[in-house]
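A.B. asks: Okay, structure incoming, though there's no sequence with it:
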């Protein structure tokens, strides 16, 4: 039976041009060989699997090559051929882990005095040199400082801090950092292709994450995946997840969303389930930190080149999230990773760190911070279907009058952005100047709310999402139109009374059709979609012939819908799509869930109220008054604060 060679041995580079990464090191060594000006002692330091020994072997071969090609070994001369066959007598590879005594070093001291057999130089490669004993280092010191002219030492170590300074000062030191994502994934993709396999980009990135920049570890992982994918010859993210149980991109995004949305229960469930499956939580923590780093970079620069794990749509979903919230998550995760790396407490401490972050955000929210939104939905388990949540029937209601509604992921009480007001106390205003400010800020009772759609620039769905985010930002400073659970229960009573279970689905299909796209991801009805962009991502959860409940991820998106419907042109556009006029309640997913729970409880106790049909005109007139009165209150509050600030409380501006 033929012995199997591992991939890292089969594809070990034979020349500098084949080395993955370390471009600066390769350039320096190539220049030294090209000019025949190499040093007598080198120290290669860096983490495991980054190519220290491979580069040492290439350097040793280049030193004795008879026909260097622009500073790189030719792999064709007699010396190169002998070396490639592991038969070159003048190159010695010594493992200091098993030859770490003073006697072994004394043997080297004695042997260096003899001339090379066939090459120009004797080269001693001492791997894991930090394992040498103190006496061995002392024995090596003098020889390393002044070796014979025909001797070169190449020391390699993974623990640079254990090397005595007296040794370091006598060597030319090169730091082998972890191989970059781009260089490592390019190398393993090349090797996979050479072996007849197709490796997806996402799978390659996950292999890089698992290997932590070690090419040897990455090739060992690739070799295992090749066994799993032997029949299909395709290695995708699912194969990586199955073999190593890592979190997919969708799952990592979901975790970040859940932290920002304060969903402790969902986070705990995922962590506990993943622990049972054997997930490496240190690796997960690093992946989350990297993902948040990309989100922050994109927020600050809008430069897509920083996005390697994420795409633009992923990053845009966090557009309204304050950077302080993202920094808080990374700070706590980083602290947890540092404290638990290589310990058995990793899972517990990392989970507690995440819950601590959520608790901190909750405290900040309760102290009066304004609220921002993560508007993108991410399903934690892509294979798991969203379950239907059916309101349980009771003796007071026949079984055929049950109301079936879709349970949506909760996105309530999300992250917040602190709004600060800068007071220019050093500036003195005259009464006339102050009067001008007051006049400019004086509200017009007949003025509609300032929530106009922004200018459309493109027909793509991505641009529509960005447009919706801009509307959300505008709505943060607008009035809040909220509804009571009693209002929603009344709608459900109308649903029960009418017994038309298909109506909701028909209306929801009409709503979703607004945002249909073609194969180029362009909106088919772009004008209509932009006009109704506040409704993108919303869902009709319940409907009777005169009223509709529309649910969104969070209460701010729901408020945007309610504010938009105050504008006649927006409501007219929606009713044109739905083919009829409706009283529309925009509510958050969490309020909808609470409504269903309350409805089921009242039904079980036989306390459900009678249905009362709501007057269409009165409903929207009341909402418009809410918005206008809220603006008047805000403006009056502004006037009062300004008067106090400039000590003008006794000045009469003609309003009395």
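C.D. replies: In hand now; what should we look at? On a predicted model such as this, the values are computed, not experimentally measured, just so you know.
A.B. asks: drop to CA atoms for contacts and neighbour counts, all remaining ones
C.D. replies: Fine.
A.B. asks: residue farthest from the centroid of this structure?
C.D. replies: Farthest-out residue of the chain from its mean C-alpha position, per CA atoms, centre = their mean: residue 114, at 59.0 Å.
A.B. asks: could you check the distance from it over to residue 13?
C.D. replies: Computed with CA to CA, to the nearest Å, the distance linking residue 114 and residue 13 is 30 Å.
A.B. asks: Also residue 319?
C.D. replies: 44 Å.
A.B. asks: all strands of this protein, in order?
C.D. replies: Applying DSSP state E to the chain gives strands spanning 41-46, 91-95, 122-127, 151-157, 172-176, 198-199, 234-235, 370-371, 388-390, 404-406, 416-417, 539-543, 547-552, 583-588.
A.B. asks: how about TSV for those, with mean neighbour count added?
C.D. replies: Output for the strands of the chain, formatted as TSV (neighbours: other CA atoms under 10 Å):
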stretch	mean neighbour count
strand 41-46	23
strand 91-95	17
strand 122-127	24
strand 151-157	24
strand 172-176	16
strand 198-199	20
strand 234-235	20
strand 370-371	18
strand 388-390	13
strand 404-406	16
strand 416-417	21
strand 539-543	24
strand 547-552	25
strand 583-588	25
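A.B. asks: Against that first model, consider the following:
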């Protein structure tokens, strides 16, 4: 390697084919070159090290290439050669960070009218354009709006929000996202192989995490590793520079969290902090591992594994998926709050210990419970009412208080086998898997002297069978999760649909006062106290299908509700056909008709309503009564249903193999 050339500069892409990631950006620019329909003002926006300047230079070279081949520069003509040597007089680069004044922009304005010397276009690349002063931006406006035919401007920025709207509106914008990990790993391996070194697969994965989507940062990491490594670049080499945790350490940390082992967790974090670990990188790595474990538990496919292997996954065979979700949520929250700060070590450790505190005790799967207590036949548990209420935690599986003096045995639970071909997507698997995880029993050993004494005095006299349907959920998150599960369970059931004309009819009589009144009623249903628990949990549970809906319009006898997810809309429509739910709605909302719609339908309705109003063709308002409206919905649903047995009998009678109802 030439000591005067850094890895990043040596392997900087020179044509579109060697660009890592950004396939959409590359394809659009190549298409413009092929059709000779090239914009004259570009704005490249994105984080550092993602290739904005590199692609700007490639584009500047390509527009002047004399032998362009399918949007790719030939690399042999005089324009390409001079561009590669950075001696092309028609490509002018300016760093706005150090040349940010109005005088520099005036120089560009004065020179832009002169014709290019050797190529077809003069290309101006202004890097870090957000650093220009307000006066400089104003001076640039007219030039961007009406540039000479031979001039192209390419602006690059890492802070898109600081670019004036007047500049943005005059440019074709390309967003440079973080380069995906697979592209970074492939490019890093190419560079290392080209330099004559070998590298472990785990090192590639860790570099992809460390660089956080920046190929420039990845190149800098490679350069440091090459300087201290022999032929093989190992995890020890990477750890000696950046102190990243090896995969096995991260797996052990997750297992310690699951097993509620605070001693090992605290020791690991203190040792890691003393050695200078980057806890942002650690957090991201742990989330990546958890993601792969969860994906594998759902799909049982190794094709999605990039960090773990089957041997690693075996450590989590007995771990319930809900535990993995809790840990992942906790880590994601920590990362969002502490990224780039100097408190991430303390906050991460405290958050993990807090997670342990929420689940003191240990979770045992049914088969292990049965094995351990096969010889202990205890028929029942007796709770005082207050104890039972405190014991049932709505966001966890059912929990039983017990003392050292007795053990518990529960009936075996039927386990559903999830067929792989029935797995539609991760969300469906979550609900399907929940049917199994809800059967997991969690024993919590409470060392409170008062409960121990109470349990000694009580005699086990009757069997209590807890029906989960009677459990009242106390928090918003638990209600949302329960609704999602019910949506999955009832997804094949029919429900009525709402038409655009129904909503327009409501909008004709909509008024602000009734909307605000109904919004207060809806808010009170799911009102929570200072602990985040529902003030009226019975009401919140009874009307749970309304969770997540927003009132967007209301008239004297109708309410329009909107939800981002169509599945929630369908589930509410289905619930409105149930007598008990409908009666509750009628009472709470004073006999007003509930009309639920999705975000997509609402967008269509707004367009339709606007057109009707502009054309003065809005229909006449049709009053509707509560009972009449839902009775019509029931009838329309029944009339659209055909009994399968009747259909089969008819097909046999008329000797028709495939009989369909239209």
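C.D. replies: Okay, I see it. In this text, all values refer to a predicted model and were calculated from it rather than measured experimentally.
A.B. asks: sorry, back to before: of residue 319 and residue 13 of the first structure, who's got more company?
C.D. replies: residue 319 (22 against 17; other CA atoms under 10 Å).
A.B. asks: Without its sequence neighbours, what residue ends up closest to the more buried one?
C.D. replies: residue 299 (6.7 Å; CA to CA, 6 or more residues apart in numbering).
A.B. asks: Residue 350 of the first structure now?
C.D. replies: Nearest non-adjacent residue to residue 350 of the first structure (CA to CA, 6+ apart): residue 336, at 5.4 Å.
A.B. asks: Please pull up the equivalent of the one you found in the second structure.
C.D. replies: Per TM-score structural alignment, the equivalent position to residue 336 of the first structure in the second structure is residue 334.
A.B. asks: Please report how far the residue nearest to residue 319 of the first structure lies from residue 487 of the first structure.
C.D. replies: 39 Å.
A.B. asks: Enumerate every residue touching residue 577 of the first structure.
C.D. replies: Applying CA atoms under 8 Å, 6 or more residues apart in numbering to residue 577 of the first structure gives the contacts 510, 511.
A.B. asks: For it, what is the corresponding residue in the second structure?
C.D. replies: Checking with TM-score structural alignment, residue 577 of the first structure has no match.
A.B. asks: Quick one: map the residue farthest from the centre of the first structure onto the second structure.
C.D. replies: Using TM-score structural alignment, residue 114 of the first structure lines up with residue 114 in the second structure.
A.B. asks: likewise residue 133 of the first structure?
C.D. replies: Looks like residue 133 of the first structure aligns to residue 133 there (TM-score structural alignment).
A.B. asks: my read: that match touches residue 104, true?
C.D. replies: No: Residue 133 of the second structure lies out of contact with residue 104 (CA atoms under 8 Å); the separation is 10.9 Å.
A.B. asks: Any idea how many residues pack against the nearest residue to residue 140 of the second structure once chain neighbours are set aside?
C.D. replies: Among residues not flanking residue 140 of the second structure along the chain, residue 105 sits closest, at 6.4 Å (CA to CA, 6+ apart). Residue 105 of the second structure: 22 surrounding residues under other CA under 10 Å.
A.B. asks: if I look at residue 287 of the second structure, how far off is residue 395 of the second structure?
C.D. replies: Residue 287 of the second structure is 22 Å from residue 395 of the second structure, by CA to CA.
A.B. asks: Against which helices or strands is the longest helix along the first structure packed?
C.D. replies: Longest helix of the first structure, by residue count under DSSP state H: helix 616-645. The contact analysis (3 or more CA pairs under 8 Å, 6 or more residues apart in numbering; DSSP states H and E) places helix 616-645 of the first structure against helix 555-566, strand 583-588.
A.B. asks: Please tabulate the ones you listed in CSV, including the columns distance to residue 347 of the first structure.
C.D. replies: Converted to CSV, those look like this (distance: least, CA to CA, whole Å):
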stretch, distance to residue 347 of the first structure
helix 555-566, 33
strand 583-588, 33
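A.B. asks: Among the ones you listed, single out whichever gets nearest to residue 276 of the first structure.
C.D. replies: Closest to residue 276 of the first structure of those, according to CA to CA: strand 583-588, at 33.0 Å.
A.B. asks: Can you give me every residue that contacts the nearest residue to residue 178 of the second structure once chain neighbours are set aside?
C.D. replies: Closest residue to residue 178 of the second structure apart from its sequence neighbours, by CA to CA, 6+ apart: residue 213 at 4.2 Å. Residue 213 of the second structure makes contact with 49, 50, 177, 178, 179, 180, 181, 184 under the criterion CA under 8 Å, 6+ apart.
A.B. asks: neighbour-wise, which of these leads?
C.D. replies: residue 184 (26 neighbours).
A.B. asks: ranges for the helices of the stretch 401-550 of the second structure?
C.D. replies: Secondary structure of the stretch 401-550 of the second structure (DSSP state H, counting those that start in this stretch): helices at 426-437, 449-457, 476-489, 500-507, 512-525, 537-542.
A.B. asks: what's the matching range in the first structure for whichever helix or strand comes after the shortest one?
C.D. replies: Downstream of helix 537-542 of the second structure, the next assigned helix or strand under DSSP states H and E is strand 550-554. Strand 550-554 of the second structure lines up with nothing in the first structure when matched by TM-score structural alignment.
A.B. asks: Kindly calculate the angle that the next helix or strand after strand 550-554 of the second structure makes with helix 512-525.
C.D. replies: Sequence-wise, the next helix or strand downstream of strand 550-554 of the second structure (DSSP H and E) is strand 558-563. Here strand 558-563 of the second structure points in a direction 60 degrees away from that of helix 512-525 (axes from the mean of the first three to the mean of the last three CA atoms, to 10 degrees).
A.B. asks: I'm done for today, thanks for sticking with me.
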